[in-house]
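Novice: Any chance you could fold what I've pasted below:
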Amino acid sequence: MAEHPAYPVGLRLTGRKVVVLGGGQVAQRRLPALIAAGGDILLVSPTATPSVEAMVDAGELTWEKRPYAEGDLADAWYALIATSDTEANTLASAEAERHRVWCVRADDADAATAWTPATGTSEGVTVAVLTSDAKGRDPRHTAAIRDAVVEGLRDGTLVAPHHRTRTPGVALVGGGPGDPDLITVRGRRLLAEADVVITDHLGPRDLLAELPQGVEVIDAAKLPYGRFMAQEAINDALIEHARKGRSVVRLKGGDPFVYGRGMEEVQALAEAGIPCTVVPGISSSISVPGAAGIPVTHRGVAHEFTVVSGHIAPDDERSLVDWSALARLTGTLVILMGVGTIGKVAETLIAHGKSPDTPVALVQEGTTAAQRRVDATLATVAETVVAEEIKPPAVIVIGEVVTVGPNPSK
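Specialist: Predicted coordinates for the structure are as follows:
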């Protein structure tokens, strides 16, 4: 048997009897996939690990608490033999051979009639890697190949174009705070499959260099529109390209729904009958402070954090923020888009009772190679922004958490 390679095949086990002998670590690793395949699973074992017991308690399989007995494999379609009793394994393997049941043996691959491949899944595709023969079996090598292929499919570095008709539509992808490695796996894969990418200046620009040739990249900041027509023009561009049958990715910085006007785009697409997928992103409101060594919450220091847009000054009649309420909070205040208004913000918070000595940190270009952190207080932050020439994008953190961790800028 070892002279010939194994024949790879996918077993359809839904509703079919599967017998697992042994309730130890091997069964614990293999059972989830058998359960996901829909098998009618019988576990035969005197004992089981707590994880396997939890699967039994959840009703995902039937457990008979006893050793293997002749006849256990009758009517089975597939068997996994993984007990610590070599004699019982040999007897069960012989029974499987007599009943023509495909059988995996955890203790002796040469004596098995089937081998379990190293498997992984990505968006409905299962990758299974098998060694060609028993003599050269190297589980770590096959697992490493599996991991490399699955990771490549997930993050888009291994591009496998769809050749059947794809459903055109738009994916609204949060690109994260700036570091290209902080985009989600799904977001990166959708980028690799896109025909058109509409991005803006806060999207992770380094990812655009990885796009396959032929992908049309549109800078949303350069679309032909007037100042107050920006969002409408972007909506029109998304609809136009999707209606041409293209797969469109709208790449945004951070998360699409955290000051990203993502819902406006979703609503416009829905009105136009265009399907839209939303892929959340890592918000700069949490990730940038973290990258600068600042936890937005910390035991005994801050039990809450509040994220506020600072693009409108507190004394502007268009402001929707209750600054007096924010001044009374004892937790952390995170301000996005507030470089130009931080002086007014600080004045307002102090006027409503916030201590002028409250620590403030300004983190510019967070998570990127250009990241820098500058510390101040509410009383000095306005002059610090000018003196240190702080420019957007920058995240401003106000509160005692600023002083909790080590300051890498010092």
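
Novice: make it CA atoms for all contacts and neighbour counts henceforth
Specialist: OK.

Novice: Check the secondary structure at Ser319 for me.
Specialist: Using DSSP: H, G, I helix; E, B strand; the rest coil, the structure places Ser319 in coil.

Novice: Isn't it up against His311?
Specialist: No. Applying CA atoms under 8 Å as the test, Ser319 and His311 come out as separate, 9.1 Å apart.

Novice: Which positions within the helix ranked longest in the chain qualify as buried?
Specialist: Scanning the chain for the longest helix, with DSSP state H as the assignment, gives helix 139-155. Counting neighbours by 16 or more other CA atoms under 10 Å, one finds that the buried residues in helix 139-155 are Thr142, Ala143, Ile145, Arg146, Asp147, Val149, Val150, Glu151, Gly152, Leu153, Arg154, Asp155.

Novice: Distance from it to the middle of the chain?
Specialist: Helix 139-155 sits 17 Å away from the centroid of its parent chain (CA atoms, centre = their mean, to the nearest Å).

Novice: Give the next helix or strand downstream of it.
Specialist: strand 169-174 (DSSP states H and E).

Novice: Check which helices and strands that next one sits against.
Specialist: Contact analysis of strand 169-174 by 3 or more CA pairs under 8 Å, 6 or more residues apart in numbering; DSSP states H and E lists helix 185-193, helix 230-243, strand 247-252, strand 276-279 as its packing neighbours.

Novice: okay, the angle between the longest helix of the chain and helix 185-193?
Specialist: Using axes from the mean of the first three to the mean of the last three CA atoms, to 10 degrees, the inter-axis angle of helix 139-155 relative to helix 185-193 is 70 degrees.

Novice: For the comparison step, fold the sequence that follows:
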Amino acid sequence: MSPVLPHGTLPPYPVVLPSAIAGAMPPFPAGCVWLVGAGPGDLGLLTLQAAWALAQAEVVFFDALVNEEVLRLAKGGCEFVFVGKRAGCPSPKQSEITARLIAAAQEGKRVVRLKGGDPYVFGRGAEEAQGLVAAGTPFRVASGVTAGIGGLAAAGIPVTHRDVNQAVTFITAHDASGKLSERLDWAALSAGSPVLVVYMGFRLMREIAARLLAAGRPEDEPCAVVSHASTPRQKVFVTTLGALVEGGGTDGAESPAILVFGRVVALAPVLSPAR
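Specialist: Next up, the predicted model:
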């Protein structure tokens, strides 16, 4: 029986790892939960551990940012459960998701919790892991390529360059309510990090740019908005901090998107890879 995918009935991709690699994979016993990173979108950026876990899974709880092509790596008969969270849309509470992971594992199933990017980078993976520990549910983390690195690389933007920056800071801009976080020290971030990478900041990008300007970043600092990073729908919008405050240079940009501020953005026209 082929898996019934949430948005279609595409056939699965069989995962057949060479025996030496398969033998090196950690065991996935019944009643265990794997927190798996699906990467930024490109199927080729999935890790071997992630592919191995999907091939063993009996139920997969997946997020809104997971590329459906990744789901096709699951074995026949796998159950798919959508538990995605999107800003401004009704979505399951985190406590409910964790409870469902625990319940599925207690039924003796091999459970994959599939998250876009990396589970522990602004992905609530650590919260779910804490819940699993409290319930006595065994788990493993299969790290993924985070969008702030792999997604920007696909756009030709390196997060570090020896001639440009010796530090980079990853930020999630909003708090639990979806508003711009008041816990962030914008002055310290502006002064302390030449490159800032902002996750889940698309709706707030003009406000973020205004905060950075007010904190002393120059108006002509290059910045970019990368929509649908590493996928066939990827679009890269390069502008300046001053223009971004007015929304300039971002016509056609859409969520999901990652924002990056700093002189590494100027390398995008040179380093943009062939697609």
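
Novice: thinking again about what came up before, burial-wise, tell me which of the helices and strands packed on strand 169-174 of the first structure comes out on top.
Specialist: Neighbour counts (mean count of other CA atoms under 10 Å) averaged over each of those peak at strand 247-252, with a mean of 26.

Novice: What range does the helix or strand following that one cover in the second structure?
Specialist: Next helix or strand after strand 247-252 of the first structure toward the C-terminus (DSSP H and E): helix 262-271. On the second structure, the counterpart of helix 262-271 of the first structure by TM-score structural alignment is residues 125-134.

Novice: Surely Thr250 of the second structure and Val225 touch.
Specialist: Yes. Here Thr250 of the second structure reaches Val225: they are 7.3 Å apart, a contact under CA under 8 Å.

Novice: What segments of the first structure are helices?
Specialist: With DSSP H, the ranges of helices along the first structure come out as 25-36, 50-57, 86-99, 139-155, 185-193, 230-243, 262-271, 284-291, 323-328, 342-351, 381-387.

Novice: mind checking which of those helices is nearest Ile335 of the first structure?
Specialist: helix 284-291 (7.7 Å; CA to CA).

Novice: returning to that earlier point: elements contacting the longest helix of the first structure?
Specialist: For helix 139-155 of the first structure, the packing partners by 3+ CA pairs under 8 Å, 6+ apart come out as strand 118-122, strand 125-129, helix 185-193.

Novice: I'd like these laid out as a markdown table, including distance to Arg299 of the first structure.
Specialist: Listed next are those as a markdown table, based on distance: least, CA to CA, whole Å:
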| stretch | distance to Arg299 of the first structure |
| --- | --- |
| strand 118-122 | 38 |
| strand 125-129 | 43 |
| helix 185-193 | 31 |
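
Novice: Among the ones you listed, single out whichever gets nearest to Ala237 of the first structure.
Specialist: helix 185-193 (17.2 Å).

Novice: what about that closest one, how far off from the second structure?
Specialist: Here the mean offset of helix 185-193 of the first structure against the second structure after fitting is 0.6 Å, by mean CA distance after the TM-score superposition for the first structure.

Novice: Provide the aligned range in the second structure for that helix.
Specialist: Residues 48-56 of the second structure are where helix 185-193 of the first structure lands when matched by TM-score structural alignment.

Novice: Distance from the chain centre to the matching stretch, please.
Specialist: With CA atoms, centre = their mean, you get 18 Å for stretch 48-56 of the second structure.

Novice: Same question for stretch 167-181 of the first structure.
Specialist: 12 Å.

Novice: Do me a favour and get the end-to-end distance for it?
Specialist: 28 Å (CA to CA, to the nearest Å).

Novice: for it, which positions count as buried?
Specialist: Buried residues in stretch 167-181 of the first structure (16+ other CA under 10 Å): 168-181.

Novice: right, and out of the buried residues of helix 139-155 of the first structure, which lies closest to Glu400 of the first structure?
Specialist: Asp155 (37.5 Å).

Novice: how close does that closest one get to Ala325 of the first structure?
Specialist: In terms of CA to CA, Asp155 of the first structure sits 43 Å off from Ala325 of the first structure.

Novice: coming back round to it: adding distance to Glu123 of the first structure, write the helices of the first structure out as CSV.
Specialist: What follows is the helices of the first structure, written out as CSV (distance: least, CA to CA, whole Å):
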stretch, distance to Glu123 of the first structure
helix 25-36, 15
helix 50-57, 25
helix 86-99, 34
helix 139-155, 8
helix 185-193, 9
helix 230-243, 22
helix 262-271, 23
helix 284-291, 27
helix 323-328, 43
helix 342-351, 44
helix 381-387, 46
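
Novice: and Val249 of the first structure, which of those helices is closest to it?
Specialist: helix 185-193 (6.5 Å).

Novice: What helices and strands are in contact with that closest one?
Specialist: Right, helix 185-193 of the first structure is packed against helix 139-155, strand 169-174, strand 247-252 by 3+ CA pairs under 8 Å, 6+ apart.
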